[in-house]
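Q: Provided below for reference: sequence and predicted model.
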Amino acid sequence: MRSRVEKDEEEEEEKEKEEEEEEEKEEEEEEEKEEEKEEEKEEEEEEEKEEEKEEEKEEEKEDQEEGKSY
């Protein structure tokens, strides 16, 4: 039979291991959230660029139509 001290040490090691794994898991989740934020930000910027392009096209079209009407 193992001594009480050995059992306690094993339990303590097991606890520490579980805590470390939990911390790693939390860190990974945080990183994933950060990456998602970055991706969303990039997508929004892309959409804004597209909208600006569309607006410029519309303005050019309007300018051309105004030019024709004179």
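A: Looks like it came in fine. Please read all numbers here as calculations on a predicted model, not as lab measurements. Numbers count the residues shown, from 1 in each chain.
Q: CA only for contacts and neighbour counts going forward, please
A: Will do.
Q: does residue 22 sit in a helix or strand, and which one?
A: In the assignment (DSSP states H and E), residue 22 maps to helix 4-69.
Q: and that helix, what does it pack onto?
A: Using 3 or more CA pairs under 8 Å, 6 or more residues apart in numbering; DSSP states H and E as the contact test, no helix or strand touches helix 4-69.
Q: that one: how far from the chain's middle?
A: 1 Å (CA atoms, centre = their mean, to the nearest Å).
Q: next: stretch 1-10.
A: Centroid displacement of stretch 1-10 relative to its chain, using CA atoms, centre = their mean, is 45 Å.
Q: and the gap between the residue nearest the centre of the chain and residue 67?
A: By CA atoms, centre = their mean, the chain has its centre lying nearest to residue 36, at 1.7 Å. Going from residue 36 to residue 67 by CA to CA, to the nearest Å gives 46 Å.
Q: in addition, the following structure is provided for comparison:
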Amino acid sequence: MSKIVATLIAGLFATSVYAQTTATPATTTPATKAAVKADKKAAKAEAKEEKADVKADAKLEKKAAEASSDVAVAKADAAKKKAKAHKKATKAKVDAAADKAEAHADQKADAAK
């Protein structure tokens, strides 16, 4: 039953749309041409404004990308410095162990005399 009612209502709306006719103007007047010109100018202004908005968005995205790349470079530099410091610390430990072993060997040699 509800399908039948829905079909009848849809048909009613469809026929009401086709029953209405729009009046077409016979000729365009200079006032209409001026309105069209004004609409054209407004459309150009909107396009120009949208273009400026897009440019600003692109600049922001570019800055964000640069900032993220700067962060990546900073992280890489930090990792490089950390590795270098670790290498120096390891070398210092090895040198200290060698010095300690040498001192221990000298002490043994002195004790043996």
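A: That came in fine, so what should we check first? Bear in mind the structure is a predicted one, so any value in this text is a computation, not a measurement.
Q: rewinding a little: so what corresponds to the residue nearest to the centre of structure 1 in structure 2?
A: Counting by TM-score structural alignment, residue 36 of structure 1 lines up with residue 79 in structure 2.
Q: what's the counterpart of residue 93 of structure 2 in structure 1?
A: That one, residue 93 of structure 2, aligns with residue 50 by TM-score structural alignment.
Q: picking that back up, mean deviation of the helix holding residue 22 of structure 1 from structure 2?
A: Compared with structure 2 after fitting, helix 4-69 of structure 1 deviates on average by 1.1 Å (mean CA distance after the TM-score superposition for structure 1).
Q: sorry, back to before: give me the number of residues near the match of residue 93 of structure 2?
A: 12 (other CA atoms under 10 Å).
Q: also the one 4 residues further on?
A: Around residue 54 of structure 1 sit 12 other residues, with neighbours defined as other CA under 10 Å.
Q: that one and residue 63 of structure 1: what is the separation?
A: From residue 54 of structure 1 to residue 63 of structure 1 the distance is 14 Å (CA to CA).
Q: and if you look at residue 43 of structure 1?
A: Taken as CA to CA, the span from residue 43 of structure 1 to residue 63 of structure 1 is 30 Å.
Q: what count of nearby residues applies to whichever residue in structure 2 pairs up with residue 24 of structure 1?
A: Alignment note (TM-score structural alignment): residue 24 of structure 1 maps to residue 67 of structure 2. Neighbour count of residue 67 of structure 2, defined by other CA under 10 Å: 12.
Q: now swap in residue 31 of structure 2 and tell me
A: 9.
Q: just residue 69 of structure 2 next, same as before
A: Applying other CA under 10 Å, we find 12 other residues in the vicinity of residue 69 of structure 2.
Q: equivalent analysis for residue 41 of structure 1, please.
A: By other CA under 10 Å, 12 other residues sit near residue 41 of structure 1.
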